[in-house]
Each structure stands twice: as structure tokens, then as C-alpha cells.
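S.K.: turn this into a structure:
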Amino acid sequence: MTTNKQHHHSHDHHHHPESQWSAKAKAIESLLIEKGIVSSDAISSVVQRYETNIGPMHGAKVIAKAWKDPDFKKRLLEDSETVLRELGYFGLQGEHIKVVENTETVQNVVCCTLCSCYPWPLLGLPPAWYKEPAYRSRIVKEPRKVLKEFGLELSDSTEIRVWDSSAEIRYIVLPQRPSGTENMTEEELAEIVTRDSMIGVAKVEVPMANV
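M.R.: Below you'll find the model as predicted:
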């Protein structure tokens, strides 16, 4: 197991933009619920959509393009930040994103041990479990066990690389393209790429119709 530390001193939890926006969002949410303008269920529904559907669509499109276009994939892995910026994926929480590739022998997984740095422009809102102290600490110490709890069982020969995101650099996983998808279009491929596979806690599954 390889752990890639990238934190240094860049985290300032008293002045971290994500912490400030999170506090403001919670205050607004409480006020809206208190005034009866929206319900907590409605807010949860919107958050769920952005966590699992709307947000990750951007990252899924990048992954699908990399699967279909070898030249694009090569550039993406060599200079992720430049390529993603060309596509319009940058800005707040999207600075300095690095793409790391899964292979037959390597499984990459992303975390942020000190807070919850995450590539928002590509994956949308981070899932609740990503921000939990249990995931942030355990994925570094016992990644194979944690991945198994997510339903991802890896052979002992598979190397697990844990990438620790920070305010200086954020990571996204390029999952392996599953066999049986050779005839799928780029748009169809994007539909099967999941948020969890781009964090590294799951593999992309072949649609039943293609099995």
C-alpha cells in the first residue's frame, strides 16, 4: 500500500474556504426550514442529486473520453490540470486536479485526511462518508479492509495507492474500462461511470444489457 501525502501546511481550518461556505450553507438551510420556505426532505433530495448524479456527470464525461481517445488519455495523465482547464473544469475547489489511473495491478483511492478537499467541478458535492473521520483515517491505515466494506474485494497482489488530497492538489481516479463495453459510445460510457469509481472505492460495472 502506498500513501501519497500532499498536505504540508496548506490547511488552515479557521480560514479554509470550504469550512466557511459550509457554515454559511448550514445557517441558510436552518433559516429556510425555520421559516417554512423549504423542508429538510427537499434539501436532502437536492443534495442527493448533486452528490450522485448532476455533479459526477462532468467527471464521467472526462473518463469516457479518456477511454475512447488514447491521445486524450495520455495528455490527461501527463498534464491533468492543463487538459481539465481547457475543458472548463477549474476554479473554487478545482485547483490543481491530478488524474491517477487504475490498472490490472494498481487500485487508486482518494481521501483527505485533514478535512474534506474534493474536486467539486468534476464530482459535485462530496458524499457524507468522504468527510467522516472514520473514512479519512481508516482508508490510510487499512485501505484493503475499508474497500472490502465498500464491496470492492482486491487480490493480495493488487497494489493500493492512497492519494491524500489537500488545498494544493486534489485527485480523481481514472477507473479501468470494463470489458464488454467496446461498442458503447462515449455518451453511453459516461452513463456507467460512477462517483465512487472516480474516488476509487468501486469499479465500473458492465451494464446487464452488455453482458
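
S.K.: from here on, just use CA atoms for contacts and neighbour counts.
M.R.: Noted.

S.K.: show me the contacts for residue 163.
M.R.: Each residue near residue 163 by CA atoms under 8 Å, 6 or more residues apart in numbering is listed here: 3, 4, 5, 108, 109, 110, 111, 112, 171.

S.K.: one more, please, to line up against the first structure:
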Amino acid sequence: MSDDHTAPPEDLALRVKSLETLLTKRGMIKAEAVDAFIQYYETEVGPRNGAKVVAKAWTDPAFREALIEHPGEALSNLGFAGLQGEDTLVVENTPKVHNVVVCTLCSCYPWPLLGLPPTWYKSFAYRSRVVREPRDVLAEFGLDVPMDKEVRVYDSNAELRYFVLPERPAGTEGWSEEALEAIVTRDSMIGTAIVPDQSVEAGA
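M.R.: Alright, predicted model coming up:
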């Protein structure tokens, strides 16, 4: 993908830091509050939550079925619900189907599961292109989907958000949920990546 949506503007971090410094000096915010907010979204609201859901679905067939059939209830039982995640539909990748998620209008996204959306997800280039040429866009992310596999694009909106359940990779048989969580990436739960093969042969 082109740089206009794979990375934030070069001066964005500087602007944020300048704004934070100004507000702190004026006593409008405290540095500790900013740190706590960042930690919350990094550790409690973020891709780690989604990874926990994926790992449990990979190891617990009953939970996987509930997640697909009744996602709201299954996610609430794990404590992953609330603001920006009230109605989430889980779509499962299979050997025959690859799913990818977009929000063509703005940046609707399942915050309780994935945290804040990446910059490229909000860009016009991604939002406009992935619905028209999904294979080309995925290829630019480094994901070449075989032609015999169907690609389905799901458009999130204010009423309904989508979450991709990736295929469990080879070489993970017998792994613990904790070990599986560690290999699940944010992009694999959006559909712009897959979880790589973990077999010995794949790493050789």
C-alpha cells in the first residue's frame, strides 16, 4: 500500500507530543493520566483482547460455535463488550474463504477487541479500494490470496462491526491458549494478514 495510509504523517507524533506538553504545562491534564490512558488501550482494550478470543476459539470448539452463532453473548461472557463493540459479527476464515473488514464511511471498528484503528484503516485509499480490488490491496499488504479462494469484504458501520476469526496455522497442535495468543496479530483479525505457519518446515 502507498505511504499515504500505511504510516501516519511524519509530524503527527511531534504534534501530539507538543499538544500534550502544552496541556500539561497549563495544568489541564496530568502526565500520569495520559500514561494510564495509553496503558489501558495497550493492555486492556486492544489487539490482546482479540487474540484471547481467537486463541479460545481455536482450542474450545463449543466456544467457537457460540462465537459464530451468538457473538454478542460469547464476547460479553469474556468481558469484551461495550462502547464501539455493542454489535459485533464474527466471520471465520476457512480454506475456501478469506474475509477482510473495512469501514467505507469512516472508521467503525471493534474497539473492545482490537483497540484503536490503525491509520491505514481510516485512510480514503484503503476504504475506497479494498471493496473494489480486494486481492490487489491484500497483495500490497504482503498477502497473496490464491485464486481458488473466495475473498469476502465486510463493511463495518455504526450499527454493526466485523471481526475476523483467522485460520489456525499448521504447527500449533497442542499449543496452550497463551502461546496461541502470542502469534495472533491485529491485522489477521482485520483480514489484511494471516497467522503464519508455525511448523518446523515453515521456519527452516
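
S.K.: just give me the closest of the contacts of residue 163 of the first structure to residue 67 of the first structure.
M.R.: Lowest distance from residue 67 of the first structure to the contacts of residue 163 of the first structure (CA to CA) belongs to residue 108, with 16.9 Å.

S.K.: all helices for the second structure, in order.
M.R.: With DSSP state H as the criterion, the second structure has helices at 3-6, 12-25, 31-39, 47-59, 61-69, 71-77, 111-114, 119-122, 124-129, 134-140, 177-183, 186-190, 200-203.

S.K.: farthest residue from the center of the first structure?
M.R.: For the first structure, the residue at maximal distance from the C-alpha centroid (CA atoms, centre = their mean) is residue 35, at 34.3 Å.

S.K.: distance of that residue relative to residue 29 of the first structure?
M.R.: Relative to residue 29 of the first structure, residue 35 of the first structure is positioned 10 Å away (CA to CA, to the nearest Å).

S.K.: swap in residue 141 of the first structure?
M.R.: From residue 141 of the first structure over to residue 29 of the first structure (counting by CA to CA), the distance is 35 Å.

S.K.: residue 89 of the first structure now?
M.R.: For residue 89 of the first structure relative to residue 29 of the first structure (CA to CA), the value is 27 Å.

S.K.: again, but for residue 198 of the first structure
M.R.: 29 Å.

S.K.: comparing these two, which residue is more hemmed in?
M.R.: Comparing residue 198 of the first structure with residue 29 by neighbour count (other CA atoms under 10 Å), the higher total belongs to residue 198, at 29 against 16.

S.K.: my guess is the more buried one contacts residue 177. True?
M.R.: No - using CA atoms under 8 Å as the test, residue 198 of the first structure is too far from residue 177 to be in contact (11.9 Å).
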